[in-house]
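Colleague: sharing a sequence plus its predicted fold:
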Amino acid sequence: MALYEIETNQHIMISWAENQDDAVQIAEKHYPEEEVVRVTRRPRDIWVISKGMLGIRDSVEPCDTARDCLSRARGDKVHAIRLYMLDTGSDLHEAQRAIETNMSLGW
């Protein structure tokens, strides 16, 4: 099996599949209303995301702060972003990235 990156018009999925056709079928099974726009076989057996790209810098643990803001905002994304900006001094873009990343991680 190979690791595939499957992009639809709304999501990017990472999944193991036997071949490209199977990877497309995985996306169609889980997101049937979305169009598959790109399928790429990953060159290695791991998927890596840059912490800098997610706004994670230095020794600050933004996940804890973002989760606390989401909790205080009762899941309201816009309110959580505002709280994150107030708590950390982050700009709007950094706060949005931290909150949305934690929401996608299953806050």
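Modeller: Perfect, thanks for sending it.
Colleague: switch to C-alpha atoms for all contacts and neighbour counts from now on
Modeller: Fine.
Colleague: which strands and helices sit next to the helix or strand hosting V78?
Modeller: Following DSSP states H and E, one finds V78 within helix 77-88. Counting contacts by 3 or more Cα pairs under 8 Å, 6 or more residues apart in numbering; DSSP states H and E, helix 77-88 packs against helix 62-72, helix 92-104.
Colleague: ok, structure two:
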Amino acid sequence: MALYEIETSAHIMISEADTEEAAREVAREHYPEEDVLRVARRPRDVWVISKGLLGIRGAAAPDTNARECLARAAGDKLHAIRLYMLDTGTDLHEAQRAIETNMSLGW
């Protein structure tokens, strides 16, 4: 199986699939209300996100508050950021960092 990057109107997914059409089906199955904008076969069998690019310094541990907000927001990053701000009282920058860090850790 190949690794595919599937972009919809609101999400970017990484999924294993046998064909491009099978990758599109993954997006339609999980997010039927969204349009598939792009499907690209990854040249390697791993997906790498630079922690430095995300602003993560040192070892990052999962934040249970951020993960709970992501779960309550059904993975919607902007909604999760708002929930995190409400729950913890942090500012926008810190809430965004916490949510994005936890998304990169495999929420």
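Modeller: Received it, and whenever you're ready, just let me know what you need. As the structure is a prediction and not an experimental result, all values here were calculated from the model.
Colleague: tell me the buried residues in stretch 27-34 of structure 1?
Modeller: Within stretch 27-34 of structure 1, the residues that qualify as buried are A27, counting by 16 or more other Cα atoms under 10 Å.
Colleague: swap in stretch 5-23 of structure 2?
Modeller: Residues of stretch 5-23 of structure 2 classed as buried by neighbour count (16+ other Cα under 10 Å): 5-8, 11, 14-17, 20, 23.
Colleague: try stretch 95-106 of structure 2
Modeller: Residues of stretch 95-106 of structure 2 classed as buried: 95-103 (neighbour count, 16+ other Cα under 10 Å).
Colleague: got it, and stretch 33-41 of structure 2?
Modeller: In stretch 33-41 of structure 2, counting by 16+ other Cα under 10 Å, buried: 36, 39, 41.
Colleague: on that earlier part again, in TSV, list the helices and strands packed on helix 77-88 of structure 1 along with distance to H30 of structure 1.
Modeller: As requested, the helices and strands packed on helix 77-88 of structure 1 are exported to TSV (distance: least, Cα to Cα, whole Å):
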stretch	distance to H30 of structure 1
helix 62-72	27
helix 92-104	16
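Colleague: let me know which of those is the nearest to Y31 of structure 1.
Modeller: Closest to Y31 of structure 1 of the helices and strands packed on helix 77-88 of structure 1 is helix 92-104 (Cα to Cα; 15.9 Å).
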